[in-house]
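> Provide a 3D model corresponding to the input given below.
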Amino acid sequence: MESLFWGCLVGGSLFAVVSLVLGDLIGSWIDGIFDVIAVDFFKPIISASAITTFGGAGILLFRYTNLGAPIIYALAIIIALFLSILIYFLYVKPMENSENSTGYSAAELPGKLGEVTVPIPSQGFGEIMVKFVAGNTLHIAASWDHREIAAGTLVVVVDEKEGIVQVSELYEEEHNKEMV
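So this is what the prediction gives:
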């Protein structure tokens, strides 16, 4: 009986250490395998904590109480479930709700609105600021239609090539009125 508890304690602890050290690597290898299990409570961190707690509680109850084996198993399971529920509601769930990525892809830029921060000459480069949910980003910009664009002008990103965004003025009516 004690060897089962030690196995759970050591196995759960090893899983925690391996997932801490190699978590991203292993996560990319098994990406999507556990998507079949849609229940949030069966996440690896919860399962590992339950198994480790079961082992630790079982060892302590076996060594320091005079309870029978069925009662020790039942109490170890209850303690493991209780601690897993606490970990889920006090750690995992709040962390899921707080996830926010500041990353973006260059493929997301076309169609985004921006503001010229450094004037863009007709045949050169300037700079624009694009607003994302997580914050503002600055990009080297060139005029897509080879027109000068003044600072403060609202633009739309048309394309992105080699780190340079091609932009066009958002409101071209004003420019067309000047030409008439």
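> CA only for contacts and neighbour counts going forward, please
Noted.
> shouldn't residue 142 be in contact with residue 163?
No: at 10.7 Å, residue 142 does not count as touching residue 163 under the criterion of CA atoms under 8 Å.
> Have a look at those two and say which one is more surrounded.
The residue with more neighbours, out of residue 142 and residue 163, is residue 142; 27 against 10, by other CA atoms under 10 Å.
> Tell me the buried residues in the helix or strand where that one lies?
Element membership of residue 142 [criterion: DSSP states H and E] is strand 135-143. For strand 135-143, the neighbour count (16 or more other CA atoms under 10 Å) marks 139, 140, 141, 142, 143 as buried.
> which one of these is nearest residue 95?
Distance to residue 95 across the buried residues of strand 135-143 (CA to CA) is lowest for residue 139, with 31.5 Å.
> Would you map the helices across the protein?
2-29, 44-64, 69-87, 93-98, 173-179 (DSSP state H).
> quick one: which of those is nearest residue 156?
Judged by CA to CA, the one of the helices of the chain that comes nearest to residue 156 is helix 173-179, at 14.5 Å.
> Can you name every helix or strand that that closest one contacts?
Under the contact definition 3 or more CA pairs under 8 Å, 6 or more residues apart in numbering; DSSP states H and E, helix 173-179 sits against no other helix or strand.
> One more, so I can put them side by side:
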Amino acid sequence: MTLFGTSIETIYLVALIVSGAITLLYILFSDFLEGIAEAVGFNPTLLLAFITFFSASGYILERTTTFHSYIIIAVSILIALILDTLLNVFVLIPLSSAEQSLVYTEDSLKGRVGKVIIPIPEQGYGEVVIESNSGMISKPAASYKGTMVEEGTTVLVIEVENGVLSVVSYNNNRLHEEEEE
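Sure, this is the predicted structure:
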């Protein structure tokens, strides 16, 4: 079968090469292009995968079978739909869920226990490290009561304001009462 004076095998092959090249460019520039894709309302990963699966299966079927080209087009669409659905359900959706679970917000740090790695002077700033599922979170910190907190002290995050943790000393599941002079 020919289309626009070109054999269908050549069209499948060109579509496969072009979709593969665009997929490579999309991988390299996905952060920029993802914002554009959200505005348009479709997932370019699924579209590029569909075109790649369709053109690859069409090319292979044209080269290896004697079926009519219309049957090969229908079978290629079916194969591409099935593979695209499997890609979405078993790869893309779990990846998007995993990515979101590694993110933390400032509000999620309230009530967490951390350790002072840079001493916090009176009315000054130090640094606290908090262990999380995705690794260690290091944030600037100030004493909630304005007192000095030594390096290595276990602290409880009371509040977070403008990225700075307000902390109090914390040990053996009890808050230390600061002695007021």
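> if we can go back for a sec, deepest-packed of the helices of structure 1, please.
Counting by mean count of other CA atoms under 10 Å, helix 44-64 has the highest mean neighbour count of those, with a mean of 21.
> so what does that one touch, helix or strand wise?
Applying 3+ CA pairs under 8 Å, 6+ apart, we find helix 44-64 of structure 1 packed against helix 2-29, helix 69-87.
> returning to what we had before: mean offset of the strand holding residue 142 of structure 1 relative to structure 2 (after superposition)
Superposed on structure 2, strand 135-143 of structure 1 shows a mean distance of 3.2 Å to its aligned residues (mean CA distance after the TM-score superposition for structure 1).
> quick one: residue 55 of structure 2 from residue 26 of structure 2, how far?
18 Å (CA to CA, to the nearest Å).
> Then residue 47 of structure 2?
12 Å.
> Please apply the same query to residue 71 of structure 2.
In terms of CA to CA, residue 71 of structure 2 sits 31 Å off from residue 26 of structure 2.
> same thing with residue 7 of structure 2?
Note on residue 7 of structure 2: its distance to residue 26 of structure 2, by CA to CA, is 28 Å.
> swap in residue 140 of structure 2?
Remark: distance between residue 140 of structure 2 and residue 26 of structure 2 (CA to CA) = 37 Å.
> repeat for residue 104 of structure 2
Residue 104 of structure 2 is 27 Å from residue 26 of structure 2, by CA to CA.
> And residue 142 of structure 2, by the same measure?
Taking CA to CA as the measure, residue 142 of structure 2 falls 43 Å from residue 26 of structure 2.
> Alignment lookup: residue 29 of structure 2 to structure 1.
Aligned by TM-score structural alignment, residue 29 of structure 2 pairs with residue 22 of structure 1.
> ok, the residue lying farthest from the centre of structure 2 - contacts?
What lies farthest from the middle of structure 2 is residue 181; by CA atoms, centre = their mean that is 50.1 Å. Not one residue lies near residue 181 of structure 2 by CA atoms under 8 Å, 6 or more residues apart in numbering.
> Tabulate the helices of structure 1 (JSON lines), appending distance to residue 120 of structure 1.
Output for the helices of structure 1, formatted as JSON lines (distance: least, CA to CA, whole Å):
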{"stretch": "helix 2-29", "distance to residue 120 of structure 1": "41"}
{"stretch": "helix 44-64", "distance to residue 120 of structure 1": "51"}
{"stretch": "helix 69-87", "distance to residue 120 of structure 1": "53"}
{"stretch": "helix 93-98", "distance to residue 120 of structure 1": "38"}
{"stretch": "helix 173-179", "distance to residue 120 of structure 1": "15"}
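> quick one: which of those helices is nearest residue 130 of structure 1?
The nearest among these, by CA to CA, is helix 173-179 at 22.1 Å.
> Quick one: distance of the closest one to the chain centre.
45 Å (CA atoms, centre = their mean, to the nearest Å).
> Stretch 156-169 of structure 2 now?
Worked out by CA atoms, centre = their mean, stretch 156-169 of structure 2 lies 27 Å from the chain centre.
> Show residues contacting it.
Here stretch 156-169 of structure 2 makes contact (CA under 8 Å, 6+ apart) with 106-107, 109-114, 139-145, 149, 153-155, 170, 175-176.
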